[in-house]
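**Q** sequence-free structure coming up:
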């Protein structure tokens, strides 16, 4: 089965460095095959026998801790989930809109009451929609200026999150469509 491991907070500002070539090589030791990475921010595509997402994420988090000496949150999606995420984005209309879009991947589906708490918070002029294990984000300006950060969603939804811009999400879709 094709999986995507989306790592949070690596290779940013010289901290928590993980060389992608080294990671690709070492992942073979834990049963991953056909390993590819996309950019240095921690997007790993690989094949592996079918496994529960949360168990696989936990296994990869422990592997990274034991190999590199620091904790890295890992969120798992399979190819079908990546395809579904792109098709479900309520904000994706055209290329101009795409520049304003981000996808926050959640480790699991948040409780409905936490979703409501997040919607009640002040985050304008930006917008978001939670769909299953995804938060679709529309920013009117730069993402770095938005209140809709990983920390915002983690605090409100009580679920680990990591965010990618829409260009990266569309590249992950290309990998998902490869057979």
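**A** Cool, the structure landed. Remember, predicted model here, so these are calculated numbers, not experimental data. Residues are numbered from 1 along each chain as shown.
**Q** Could you use CA atoms for every contact and neighbour count after this?
**A** Noted.
**Q** Which residues belonging to the helix ranked longest in the chain are considered buried?
**A** Assignment by DSSP state H gives helix 53-68 as the longest helix of the chain. Neighbour-count burial for helix 53-68, counted by 16 or more other C-alpha atoms under 10 Å, picks out 53, 56-58, 60-64.
**Q** and which of those residues is nearest residue 111?
**A** Nearest to residue 111 among the buried residues of helix 53-68: residue 53, at 18.0 Å, using C-alpha to C-alpha.
**Q** ok, back up a step: what is the longest helix of the chain packed up against?
**A** strand 74-78 (3 or more C-alpha pairs under 8 Å, 6 or more residues apart in numbering; DSSP states H and E).
**Q** Please enumerate the helices of this protein.
**A** Here the chain has its helices, by DSSP H, at 20-27, 53-68, 79-88, 95-98, 112-120, 150-157, 166-177.
**Q** and of the buried residues of helix 53-68, the nearest to residue 131?
**A** For these, the nearest to residue 131 is residue 53 (17.3 Å; C-alpha to C-alpha).
**Q** Give me the neighbour count for residue 171.
**A** 11 (other C-alpha atoms under 10 Å).
**Q** hmm, I was thinking of residue 158
**A** 17.
**Q** In contact with it, which residues?
**A** 110, 114 (C-alpha atoms under 8 Å, 6 or more residues apart in numbering).
**Q** Second structure for comparison follows:
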């Protein structure tokens, strides 16, 4: 049976002492689900694995249930295949190679938002920060970093992303996940 490589992105874990998910235990969870070649990257909820399952929605639901059962709290997860991650990297509208990883971010989304959700965001008022909408991803250029970004704050308001699971990674992490999910 042919396997495919995926990245699992867990939202909001290991931040400020809340929702602790040790990476060794996350690897155990993924292995317990029958996935192979499991590895984690950083402490912020990034894992890569191989499986013959092709349905990312089924993989996502299965992982969310397993994480909640193991750790006792719900965590939104996104499971993305390697081809999608490469398409995100290739489709970046900003000059990624010329920027520091902390200046460029990708917010991965569980579904494609309607453009109308962003109508109230006055892009020019946030310059030099900028964002672009891609395929289930928001690209954010924040030259002073995400922690100081007013545009990131506006993009993550409930009116904009209501009902959509979203998790953000800096460009260094995106590049590493692309590398780790190559077949």
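**A** Cool, got the structure. Bear in mind that the values here come from a model prediction, so they are computed numbers and not experimental data.
**Q** Which residues are in contact with the residue nearest the centre of the first structure?
**A** Centre of the first structure computed as the mean C-alpha position; nearest residue by C-alpha atoms, centre = their mean is residue 105, 4.0 Å away. Shown in contact with residue 105 of the first structure (C-alpha under 8 Å, 6+ apart): 75, 133-135, 161-164.
**Q** related to what we said a few turns ago, select, out of the helices of the first structure, the one closest to residue 126 of the first structure.
**A** Going by C-alpha to C-alpha, the one of the helices of the first structure nearest residue 126 of the first structure is helix 112-120, 11.5 Å.
**Q** could you check the angle helix 150-157 makes with that closest one?
**A** 130 degrees (axes from the mean of the first three to the mean of the last three C-alpha atoms, to 10 degrees).
**Q** Mind listing what's buried along helix 112-120 of the first structure?
**A** Result for helix 112-120 of the first structure [16+ other C-alpha under 10 Å]: buried residues 114-115, 118.
**Q** Once you drop chain neighbours, what's closest to the alignment partner in the second structure of the residue nearest to the centre of the first structure?
**A** For residue 105 of the first structure, the aligned residue in the second structure is residue 108 (criterion: TM-score structural alignment). Nearest residue to residue 108 of the second structure, sequence neighbours excluded (C-alpha to C-alpha, 6 or more residues apart in numbering): residue 137, at 4.6 Å.
**Q** so how many other residues sit close to that neighbour?
**A** When neighbours are counted by other C-alpha under 10 Å, residue 137 of the second structure comes out with 22.
**Q** Contacts only, for it.
**A** 88, 106-109, 112.
**Q** got those as JSON lines, with distance to residue 17 of the second structure columns?
**A** JSON lines is the format used below for those (distance: C-alpha to C-alpha, whole Å):
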{"residue": "88", "distance to residue 17 of the second structure": "30"}
{"residue": "106", "distance to residue 17 of the second structure": "24"}
{"residue": "107", "distance to residue 17 of the second structure": "22"}
{"residue": "108", "distance to residue 17 of the second structure": "23"}
{"residue": "109", "distance to residue 17 of the second structure": "25"}
{"residue": "112", "distance to residue 17 of the second structure": "31"}
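**Q** filter these to the buried ones?
**A** Applying 16+ other C-alpha under 10 Å to the contacts of residue 137 of the second structure, the neighbour count classes 88, 106-109 as buried.
**Q** Could you dump these into TSV and include distance to residue 52 of the second structure?
**A** Formatted as TSV, those follow (distance: C-alpha to C-alpha, whole Å):
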residue	distance to residue 52 of the second structure
88	23
106	27
107	26
108	23
109	23
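**Q** tell me which of those is nearest to residue 26 of the second structure?
**A** Closest to residue 26 of the second structure, out of all of those and judged by C-alpha to C-alpha, is residue 108, at 20.0 Å.
**Q** Can you tell me how far the closest one is from residue 130 of the second structure?
**A** 16 Å (C-alpha to C-alpha, to the nearest Å).
**Q** Find me the equivalent region of the longest helix of the first structure in the second structure.
**A** Residues 56-71 of the second structure are where helix 53-68 of the first structure lands, counting by TM-score structural alignment.
**Q** Mean deviation, the matching stretch versus the first structure?
**A** Stretch 56-71 of the second structure differs from its equivalent in the first structure by a mean of 1.2 Å after superposition (mean C-alpha distance after the TM-score superposition for the first structure).
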